[in-house]
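Undergrad: Sequence and predicted structure are below.
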Amino acid sequence: MVDDVYACVVHAAGDLRVEERPAGEPGAGQVAVRIEYGGICGSDLHYYHDGGVGNFRIREPLVLGHEVVGRISGGDLPAGTPVGIHPATPCGACPECARDRRNICASSSYLGSAARDPHIQGGFVQELIVRADQVRVLPAELALRTAVLAEPLSVAIHAVRQAGEGAVDGKRALVTGAGPIGLLVAAALRQAGAAEVVVTDLHEAPLALASQVGATQTIRADTTDWPDEIDVAIEASGTAGGLRTCLERVRRGGTVVQVGSLPGGDTAFAGSLLMTRELTLTGAFRFDHEFDTAIALLADGLSVDPIVTHAFPLDEARAAFDLASDRTVASKVLLDLSGDTQR
């Protein structure tokens, strides 16, 4: 245990600080985790640039981060045990929890989120106290730098599962957007048995990464040269244009899964195509049991390491966030919280 810790805190749009905070002590049913790596997510970038994600606006200083791994430093588990942290705490009592759809629990707490008031403080902090049932002991052979991808990989696995049981096995799938989630969706599609995975993006660098993690074909999003008979399309760009591409390119009777975070408010989409071609359009939000699946796949050697392109020490958080915002250069950018930080 430590006397004080440093954390990456957003106060408002463009106002990101590394500041000292008092360390806590784990209570009953809790553990303390000395965080080593944290992955910067698209939602973290939205909080940094826009002061919110969709309708969730910053109303108080918020410690960012929900993709975090580290080692036990207090509580009932042995000190030094490597762990991943499931960022969600569903209520356990609502109809959604009762139906085992805890990822859409309206009362769930999620690390680094402004969805509730007071906000749920996140994991970009040198030592984090969480419920013991949120931690997963990691296999000894799984490096923490790779294990930090378990959370976004869980999102990708859930998106693939939302297409339906066996829906991608032996089929041709399309992924719009080759950011970290889109890249992990491509890897998850191949692991689920997709025969072909077509990935689109506007930039060459992420498309090159897509080829390394499972894409069988990459296409510039501004091209007119498209393959026929897309069976399943997964929209990972979070743009209206990406959604339209999915609705236009998927075969008649096909399925589209929206996993990219669209802007708050209304989004125009090609509803006539949805109707006349009898498409299925469904959403994919966060994950639940997929977290354990993701850890197992990473431990088994799922090839996703190229997605991590950069790592910065905590006291260079602003530089890390700025680089992570440039998709022509960076994919998944990590904060390394394992060293000493002084400001």
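TA: Alright, I've got the coordinates.
Undergrad: switch to C-alpha atoms for all contacts and neighbour counts from now on
TA: OK.
Undergrad: so where does Tyr142 fall, helix or strand?
TA: I think there's a mix-up here, since residue 142 is Leu and not Tyr. Leu142 belongs to no helix or strand when assigned by DSSP states H and E.
Undergrad: May I have the secondary structure class of the closest residue to Val329 other than its chain neighbours?
TA: Nearest residue to Val329, sequence neighbours excluded (Cα to Cα, 6 or more residues apart in numbering): Ala205, at 6.7 Å. Secondary structure assignment for Ala205 (DSSP: H, G, I helix; E, B strand; the rest coil): helix.
Undergrad: Please tell me I have it right and Ala205 contacts Thr309.
TA: No. Checked against Cα atoms under 8 Å, the pair Ala205 and Thr309 is beyond contact range at 11.1 Å.
Undergrad: Need the overlap of contacts for the two.
TA: Common neighbours of Ala205 and Thr309, using Cα atoms under 8 Å, 6 or more residues apart in numbering, do not exist here.
Undergrad: hang on, the earlier thing: any idea how many residues pack against the residue nearest to Val329?
TA: 15 (other Cα atoms under 10 Å).
Undergrad: want to compare, so here's the second one:
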Amino acid sequence: MNDMAIAATLFAPEDLRLVTREPGTLAPGMVRLRFGAGGICGSDLHYFRHARTGDYVVTEPLILGHEVSGEIVAVGTDVDGLSPGDRVSVNPSRWCGTCVRCREGRQNLCENIYFMGSASKTPHMQGGFSSLFDATPDQCVKVPSSLPFSSAALAEPLAVALHAVARAGAIRGAHVALFGAGPIGLLTMLAARRAGADHITMVDIAAAPLAFARSLGADAAIDVSAGTAELDDAAAGGPIDVAFEISGTSAGLASAIRAVRRGGTVVLIGNLPGGDIPVPANAVMAKELDLRGTFRFGTEFQTAVDLIVAGEIDVQKLITAQRPLREAPDAFRLALDRSQSVKVVLTAD
């Protein structure tokens, strides 16, 4: 294929450009996809604003995008089970499959992982916000032609939410609080409800996302923009058994630790600022809390696709705007405005 590709490429903070590139010759064992849709993630927005997310710093031009779907347009040699015309949801993870963590079944902690649209390694692994991009067959999960590309693209954030809920342990009948009402927070809310959470409280500092959370089924939505240090049990609907920190802020983590009951669990999902941050560690000790990290996802990606295809979780409810890939810079600016958007999705046209 000699078609040129247009890619949303980050060069510096708030310097996102549409760059024309030559995809090159398709390598053996790879497939080439035409971009179908891509969700703009919170980490994409961190890269856009700061050219970094957490400890991952952009040191070379980076094509963003890891929530993507597309149509296969070519297959390399030694590829079985995929053909041009197949629609797929793309798992952005490339696991080695051979390291100790992979053999343990914890592929998300793969010691040799490459992740699309991430600066975690140098050279960076380029992302999927490109009109043409390549992937391995293992990254491609076929979906019905009737499924919108936008739904298939959101399997990735749903997989993040499913993995986080799994890390929390048994939550049937539990009171769950989520600190951060962005897309991952909302999907975690839906995943927690599916896992049997009895009462769900959403906490945020912005009114619009909290209203959206209520519309999706939150039992309580609490605005802490006034800087309340303690989350009142009465307002939350009783003692909190499990708290998910999704905001990616030290204040959110501190609030989650303080709010959860004695003997409760705090799960960290949000990508916190790089380096050291203040944590109320004495509360973790004195309340004997379980503080658990959660990083991306493993086999939950296939589960996420299956749930979306079956209609068990309707990710379309989160999409508040769609913009063509050629308008990516403006779409990113829209996604930054939480008063106007929850989930912004890029489309092929």
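TA: Ah, there it is. As the structure is a computational prediction, the values presented were derived from the model and not from experiment.
Undergrad: tm score of chain vs chain?
TA: In this superposition the chains share a TM-score of 0.94, using TM-score structural alignment, normalised by the length of the first structure; 336 aligned residues with a Cα RMSD of 1.4 Å.
Undergrad: quick one on the thing from earlier: alignment lookup: the residue nearest to Val329 of the first structure to the second structure.
TA: Counting by TM-score structural alignment, Ala205 of the first structure corresponds to Ala208 in the second structure.
Undergrad: now do Gly241 of the first structure
TA: Gly241 of the first structure maps onto Ala251 in the second structure, by TM-score structural alignment.
Undergrad: Okay, its match and Ile205 of the second structure: tell me how far apart.
TA: 11 Å (Cα to Cα, to the nearest Å).
Undergrad: If you count residues, where's the longest helix of the second structure?
TA: If you go by DSSP state H, the second structure has its longest helix at helix 155-168.
Undergrad: Report the aligned residue range of the first structure for it.
TA: Using TM-score structural alignment, helix 155-168 of the second structure pairs with 150-163 in the first structure.
Undergrad: what's the offset of the matching stretch from the middle of its chain?
TA: With Cα atoms, centre = their mean, to the nearest Å as the basis, stretch 150-163 of the first structure stands 9 Å off its chain's centre.
Undergrad: Run through who's touching that stretch.
TA: 66-67, 84, 86, 168, 180-182, 184-185, 188-189, 232, 234, 255-259, 282-288, 290-291, 293-295, 298.
Undergrad: Which stretches in the first structure count as helices?
TA: Going by DSSP H, the first structure shows helices at 42-50, 95-98, 144-147, 150-162, 180-191, 204-213, 240-249, 271-276, 290-299, 317-324.
Undergrad: ranking the ones you listed by burial, who's on top?
TA: Here the criterion is mean neighbour count by mean count of other Cα atoms under 10 Å, and of the helices of the first structure the winner is helix 180-191, at a mean of 27.
Undergrad: by contact count, what packs against it?
TA: Helices and strands touching helix 180-191 of the first structure, by 3 or more Cα pairs under 8 Å, 6 or more residues apart in numbering; DSSP states H and E, are helix 150-162, strand 172-176, strand 196-201, helix 204-213.
Undergrad: Disregarding residues adjacent in the polypeptide, which is nearest to whatever residue of the second structure lines up with Arg190 of the first structure?
TA: Alignment note (TM-score structural alignment): Arg190 of the first structure maps to Arg193 of the second structure. Closest residue in space to Arg193 of the second structure, ignoring its immediate chain neighbours: Ile200 at 7.8 Å, by Cα to Cα, 6+ apart.
Undergrad: doesn't Gly173 make contact with that neighbour?
TA: No. Contact criterion Cα under 8 Å: Ile200 of the second structure and Gly173 do not qualify, at 10.4 Å.
Undergrad: which residues sit in contact with the match of Ala205 of the first structure?
TA: Arg338, Ser339, Gln340.
Undergrad: mind checking what Cys91 of the first structure lines up with in the second structure?
TA: So, by TM-score structural alignment, Cys91 of the first structure is matched to Cys96.
Undergrad: what's around the nearest residue to its match once chain neighbours are set aside, how many residues?
TA: Counting by Cα to Cα, 6+ apart, Cys96 of the second structure lies nearest to Asn112, which is 6.0 Å off, once chain neighbours are set aside. Number of residues near Asn112 of the second structure (other Cα under 10 Å) recorded here: 16.
Undergrad: Quick one: map Asn112 of the second structure onto the first structure.
TA: Using TM-score structural alignment, Asn112 of the second structure lines up with Ser107 in the first structure.
Undergrad: quick one: its match and Ala88 touch, right?
TA: No. The criterion here is Cα under 8 Å, and Ser107 of the first structure misses it with Ala88 at 10.3 Å.
Undergrad: related to what we said a few turns ago, using CSV, please lay out the helices and strands packed on helix 180-191 of the first structure together with distance to Gln134 of the first structure.
TA: Below are these laid out as CSV (distance: least, Cα to Cα, whole Å):
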stretch, distance to Gln134 of the first structure
helix 150-162, 12
strand 172-176, 30
strand 196-201, 33
helix 204-213, 28
